[in-house]
Each structure stands twice: as C-alpha cells, then as structure tokens.
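Chemist: any chance you could fold what I've pasted below:
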Amino acid sequence: MSIIIYHNPDCGTSRNTLAMIRNSGDEPVIIEYLSQVPTRATLIRMIADAGLSVREAMRVKGTPCIELGLDNPQLSDALLLDAMLMHPVLINRPFVVTSMGTRLCRPSELVLDILPRPQQTAFSKEDGERVVDEEGRRVAAAR
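Modeler: Got it, this is the predicted structure:
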C-alpha cells in the first residue's frame, strides 16, 4: 500500500509531515486536496479511521468556518461534510493514510506513529524543532 498525504504546500505542518515521510525513504502519493477534493466517502473514511469526529476534522483558523455559521454545535455531521466538500479549506490538514493507519498529523510528528519504515536520518522541523535524532529515533518533546 502506498502512503497518501492530503497536502497543502502552503502549510508548514503539512510540509513538515511530507518531509518526515520522505525521511523514512518513502515517496508518498501527494493529493493537494484544495484542488483535488476527496470524495465524500473518502473523507468520511479518513475521519473515521483517524478516530475523529467530523467537527474535530474541520479546520477553523484561516477558513470561512465562523462566517458560514459552522461553529454552531447543533449542525449535523452531514451538513459539516457538505461544507467541507464545498469549501475544502475547511478540511484540516494533513491527513496521512498508510498501511499502519490514518492520522490527522497535527502536530506533524504524529506521522511517525504510522510510517512503516523508520526515519533514515536526523530531522528538524522548519522552525528548527528537533524531532528525530541521528540514529532515527524520535526525540522527546520539550515540556
């Protein structure tokens, strides 16, 4: 099974996630979901497989979520899904699908839990935060 990332190249979290996938030696299938909107069935499956509610999978920051009234807790999942498909910027990112599971990779290092192969080299995020050491082991997050 290929690794699939639902990617937004303008998002640092998405870029870091993609870089960690590549650091494992894999080249994923990249779906730029803003222009290649997933089907309703695919979106429902990803959200369920990631163990999220539809609302948890919806992005609020930098989206028309509030303007569209989607912050109303009374709205049904079906209506939220309709909005996400009509305005894909409402789909939180990045979702990654591998043979080991599906995750909404926020923070980006959550992708490490579902990559079939280990990290090949040290890795730091774009902001300089060290995530993987020289031996390919995950570095504990500073608290």
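Chemist: please count neighbours and contacts with C-alpha atoms only from this point.
Modeler: Noted.
Chemist: hey, which helix is longest across the chain?
Modeler: In the chain, taking DSSP state H as the definition, the longest helix is helix 12-23.
Chemist: which strands or helices does the helix or strand just after that helix pack on?
Modeler: Next along the chain after helix 12-23, taking DSSP states H and E as the criterion, comes strand 29-32. For strand 29-32, the helices and strands in contact under the criterion 3 or more CA pairs under 8 Å, 6 or more residues apart in numbering; DSSP states H and E are strand 4-7.
Chemist: regarding residue 97, what is its secondary structure?
Modeler: Taking DSSP: H, G, I helix; E, B strand; the rest coil as the rule, one finds residue 97 in the strand state.
Chemist: list the contacts of the most centrally placed residue in the chain.
Modeler: The chain has residue 94 as the residue nearest its centroid, 2.0 Å off, counting by CA atoms, centre = their mean. Shown in contact with residue 94 (CA atoms under 8 Å, 6 or more residues apart in numbering): 5-8, 13-14, 17, 104-106.
Chemist: and this one, so I can compare the two:
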Amino acid sequence: MKATIWHNPACGTSRKTLAILQETPGVDVTIVEYLKNPYARAKLVQLFRDAGVTAREALRLRGTDAAEQGLPDASEDAILDAMAANPAYVNRPFVETDKGVRFCRPQDVVREIL
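Modeler: Model prediction:
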C-alpha cells in the first residue's frame, strides 16, 4: 500500500505518525516535507475534502501569526489562499492512502486508512 504523509520533522505528532507508517508492514511511504515543498491550493482543497475537515479546522494557530492575520475569522477561500502562500498555517500531519485521507491528530487516526 502506498501512503503519503505531509510531514514536519519538528512536530512530535507528525514524527509519531510517520513511525506508525514506517513500522506497518507493506506500507510504501512517501514523505512530503511541506514547509520545503509547499502545498498547491488544489491539493489542500482535495485533502481537506477527503479528510472531512474544513480549512478553518486545519488552520494552525499555535506557533504562527494566523490569529494576528485574522485567519480564524476569515472565509474558507481566504484561509486556503493563506495556507497556499504560507504552509506553516496548515496543521499536521495529513496522510493519504488508497483508503482515504486523515488529519492524524492524534497519530493513531492513521490506522483507519491502513
């Protein structure tokens, strides 16, 4: 099974999720360090739709200036535009497999799509 994780190595939850993927037999993991390789806006739309979350629900406030930028009260389109311009605004990790997409907070949620 192929799995793609949008990963931030500085994030404990992201590291734990990646470890689950790497320890699961038969899983071929692709790691996208999204801070180095930012999301395309269309990919964000697809990931959020498939994970069943809104851009607002995936907005990272801690450690960013998202609140100061007014993003918690912004429209979904404005949040998506900001996330595409600054990937640090996207909370993590997201994982995609043939079985679906999950916003893996907590990390054990990833098991639902393995």
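Chemist: ok so, going back, now the contacts of residue 94 of the first structure: which count as buried?
Modeler: Listed as buried from those are 5-8, 13-14, 17, 104-105; burial here means 16 or more other CA atoms under 10 Å.
Chemist: just these now: which is nearest residue 53 of the first structure?
Modeler: Nearest to residue 53 of the first structure among these, counting by CA to CA, is residue 104 at 11.5 Å.
Chemist: residue contacts, the nearest residue to residue 34 of the first structure once chain neighbours are set aside?
Modeler: Among residues not flanking residue 34 of the first structure along the chain, residue 88 sits closest, at 5.5 Å (CA to CA, 6 or more residues apart in numbering). Applying CA under 8 Å, 6+ apart to residue 88 of the first structure gives the contacts 33-34, 37.
Chemist: including distance to residue 25 of the first structure, could the residues you listed go into a markdown table?
Modeler: Compiled in a markdown table, those are given as follows (distance: CA to CA, whole Å):
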| residue | distance to residue 25 of the first structure |
| --- | --- |
| 33 | 23 |
| 34 | 26 |
| 37 | 27 |
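Chemist: out of the residues you listed, which comes closest to residue 131 of the first structure?
Modeler: For the contacts of residue 88 of the first structure, the nearest to residue 131 of the first structure is residue 33 (25.9 Å; CA to CA).
Chemist: tally of neighbours for the closest one?
Modeler: 18 (other CA atoms under 10 Å).
Chemist: ok, residue 2 of the first structure next?
Modeler: When neighbours are counted by other CA under 10 Å, residue 2 of the first structure registers 11.
Chemist: in the second structure, which spans are helices?
Modeler: According to DSSP H, the helices that the second structure contains are 12-23, 41-51, 76-85.
Chemist: isn't residue 84 of the second structure right up against residue 34?
Modeler: No - judged on CA atoms under 8 Å, residue 84 of the second structure makes no contact with residue 34 at a distance of 10.4 Å.
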